[in-house]
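Student: I would like to see how this sequence folds:
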Amino acid sequence: MNKLDDKDIRAVLRKMVSAYKNARVFDEYTTYSGKSRADLVAINGHVNAFEIKSDYDSLNRLENQVREYDLNFERNCIVAGEKYIEEVSKIVPDHWGIIMARRNRENKVSLNYKRVAKLNPNLDFVSFTGLLESSKLRKIILDNNFYAKAGLNRDAVNGMFKYDLIAYLDSKLSKYQKSTLKGVIRAKLKEE
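Tutor: Just a heads-up that it's a prediction; the model follows:
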């Protein structure tokens, strides 16, 4: 078996996700907690995160990475070399996508879906909202009147720490309002 490293897989994966309609692609995207970093994130209609496990990697951190990705990203997918494809399929949840990376007959890297990612049922409003930097989050909340919907005034929004502001919004906004806010945040993340 011809082993693949991260660089081999990342180049082909980047090309593939860049072809998504209206996608913006980012490398090494840090989660809100700072405990994990997605290898690649593609933002189009959703925030799609990709974790690469090359034939030279270890799976030691994968369970923790799964937990972090599930808190932060709307769709998650693991891209693994043939060496790990069976093992990762036992570790990642059913809503995660699985892509196998291998060399084809022409010695080029090919990516084949084993399972397509579904919407993440474990997405955490606080973690997702926290992906946006403080100043941009405040601007969205003020410009789109979310502060009034949560019972705050403009000065209160500007005076709160980011985490406190997000936690307050989480406790006060309706499910529909949170969904609307996530859509605005997604669009802003795509601009960065």
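
Student: can we go C-alpha only for contacts and neighbour counts from here?
Tutor: Will do.

Student: find the nearest non-adjacent residue to the most centrally placed residue in the chain, please.
Tutor: Centroid check for the chain by CA atoms, centre = their mean gives F73 as the closest residue, at 3.2 Å. Nearest non-adjacent residue to F73, counting by CA to CA, 6 or more residues apart in numbering: V47, 5.7 Å away.

Student: structure for this one too, so we can compare:
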Amino acid sequence: MKVSKPAMVDRKDTWRFITKALCRILWYSSWVLLFLDVFTFFLVLIAAVLLFTQGFKIEAIRLIKLRGFFSLPGLLIAFWGMLICCLADPGKRLNSLRHMIFRLGRRGADSLWLSKKRGHFSIEMSYNTTEKEHFAGTEKAIMVTNDREIRQEISDSLIKKYGKEPGTMIVHELKVCQGEARIDIALVNGAMHGYEIKSDRDTLERLPGQIKIYNRVFDTITIITGISHLKEVATLIPPWWGIKVASCEASGKITITEIRQPESNANIDAFSLAQFLWKDELVDLVMRYNVGKEIKRLTRAQLWAYVSENIPLEELKAYVRECLKKRQAWRPDAQRTLNDD
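Tutor: A predicted model of the protein is given here:
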């Protein structure tokens, strides 16, 4: 019997985990060192004031000079520890400090820095050659994007593009592989298209695992990312994924720019695809082949295995799309069906 295998952790994932753990240790150690350094400095300062008031002026000055000499190495170590963490850790927790450091010192081809404008932080980016081709070589000042705004813009654009096509459905937060992951937006018509959103406010921690899960079931996948994640996203996703960049201008308008069109997925897993189906839907599919009624006694997991091994993949894909469109028991906020006539 075929069993769905959990996503394996490759060397890159292991190295990324180790790097992140070391960055966190270094980050907190740097803060502790900085706190102790500042705390002891104030204690020495109080002691120097007491000496000064008692008439020991020379000793007080020497004490302050000596403390300042020993505090400099601690401050430098703490600063460089934080700098290394900010440059190495892609986590959302360090974004603001990392951007400030980029603004102060890093002006390379992939530099990012924050500038304050109208009470919001805006990102300015010096694009590399590939990005210049898509953005006509111009630099844009934008505000940080968020998931809700990007989701609304993508939904509206899909409705505008596919709204007149019969049997097209949009599902928000669609569970994949029995809840191992949720795709932000799924478009179901003659194929299954997945849209994953990674705004500037999101992190990319879950993306490697999501990639492996989404690759099992979707015909095409497009990731919509904020500019701050563009370079890292491009290195993580497969070459057949599409890429769109979301930017928020000073006026608040969300702009979606296509960087790369998606290509067809040639490695869909039949077992994972069958997991979209409910038991009655699985039984109905199997009964089309005039099998015995004992098939109804099988568990849902056994039916997934049977279907994946005995039903042609193209037929299974078409049946899954048909069942998703016919369902009535969706969450009210999870789906919008377009032109069901």
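
Student: which residue lines up with the residue nearest to the centre of the first structure in the second structure?
Tutor: Residue pairing (TM-score structural alignment): F73 of the first structure is matched to F218 of the second structure.

Student: from S29 of the second structure, how far off is its match?
Tutor: Applying CA to CA, to the nearest Å, the value for F218 of the second structure to S29 of the second structure is 43 Å.

Student: strands along the stretch 201-341 of the second structure, start to end?
Tutor: For the stretch 201-341 of the second structure, the strands defined by DSSP state E, counting those that start in this stretch cover 220-226, 242-248, 254-260, 335-338.

Student: who's in contact with the match of F73 of the first structure?
Tutor: Contacts of F218 of the second structure were listed using CA atoms under 8 Å, 6 or more residues apart in numbering, and they are 192-194, 265, 268.

Student: am I right that the residue nearest to F73 of the first structure is in contact with E74?
Tutor: Yes: using CA atoms under 8 Å, V47 of the first structure makes contact with E74 at a distance of 5.2 Å.

Student: picking that back up, out of the strands of the stretch 201-341 of the second structure, flag the one nearest M287 of the second structure.
Tutor: Smallest distance to M287 of the second structure across the strands of the stretch 201-341 of the second structure (CA to CA): 28.1 Å, for strand 335-338.

Student: which residues in the first structure does the closest one align to?
Tutor: Alignment of strand 335-338 of the second structure against the first structure: no match, by TM-score structural alignment.

Student: flag every buried residue along that strand.
Tutor: Residues 335-338 are the ones in strand 335-338 of the second structure that count as buried (16 or more other CA atoms under 10 Å).

Student: over to stretch 203-210 of the second structure?
Tutor: Using 16+ other CA under 10 Å as the test for burial, stretch 203-210 of the second structure gives 204, 208, 210.

Student: repeat that for stretch 103-119 of the first structure.
Tutor: By 16+ other CA under 10 Å, the buried positions in stretch 103-119 of the first structure come out as 103, 109-111, 115, 117, 119.

Student: could you pull out the helices for the first structure?
Tutor: Taking DSSP state H as the criterion, the first structure carries its helices at 6-18, 62-72, 85-91, 125-130, 134-143, 146-149, 154-159, 162-172, 175-191.

Student: out of those, which gets nearest to Y32 of the first structure?
Tutor: Shortest distance between Y32 of the first structure and those, using CA to CA, is found for helix 125-130: 5.4 Å.

Student: tell me the helices and strands packed up against the closest one.
Tutor: With contacts defined as 3 or more CA pairs under 8 Å, 6 or more residues apart in numbering; DSSP states H and E, the packing partners of helix 125-130 of the first structure are helix 62-72, helix 162-172, helix 175-191.

Student: how about 6 Å then?
Tutor: Packing contacts for helix 125-130 of the first structure, counted by 3 or more CA pairs under 6 Å, 6 or more residues apart in numbering; DSSP states H and E, involve helix 62-72.

Student: could you give the separation of the helix it packs on from the chain centroid?
Tutor: Distance of helix 62-72 of the first structure from its chain centroid, counting by CA atoms, centre = their mean, to the nearest Å, is 10 Å.

Student: with stretch 63-71 of the second structure instead?
Tutor: Using CA atoms, centre = their mean, the offset of stretch 63-71 of the second structure from its chain centre is 46 Å.

Student: then stretch 11-31 of the second structure?
Tutor: Distance of stretch 11-31 of the second structure from the chain centroid (CA atoms, centre = their mean) equals 18 Å.

Student: so it matches what in the first structure?
Tutor: Using TM-score structural alignment, stretch 11-31 of the second structure corresponds to no residues of the first structure.

Student: buried stuff in that stretch?
Tutor: Neighbour counts over stretch 11-31 of the second structure (16+ other CA under 10 Å) mark 20, 23, 26-27, 30 as buried.

Student: as CSV, the residues you listed with distance to K116 of the second structure and secondary structure would be great.
Tutor: Listed next are the buried residues of stretch 11-31 of the second structure as CSV, based on distance: CA to CA, whole Å; DSSP: H, G, I helix; E, B strand; the rest coil:
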residue, distance to K116 of the second structure, secondary structure
K20, 29, helix
C23, 28, helix
L26, 29, helix
W27, 26, helix
S30, 27, helix
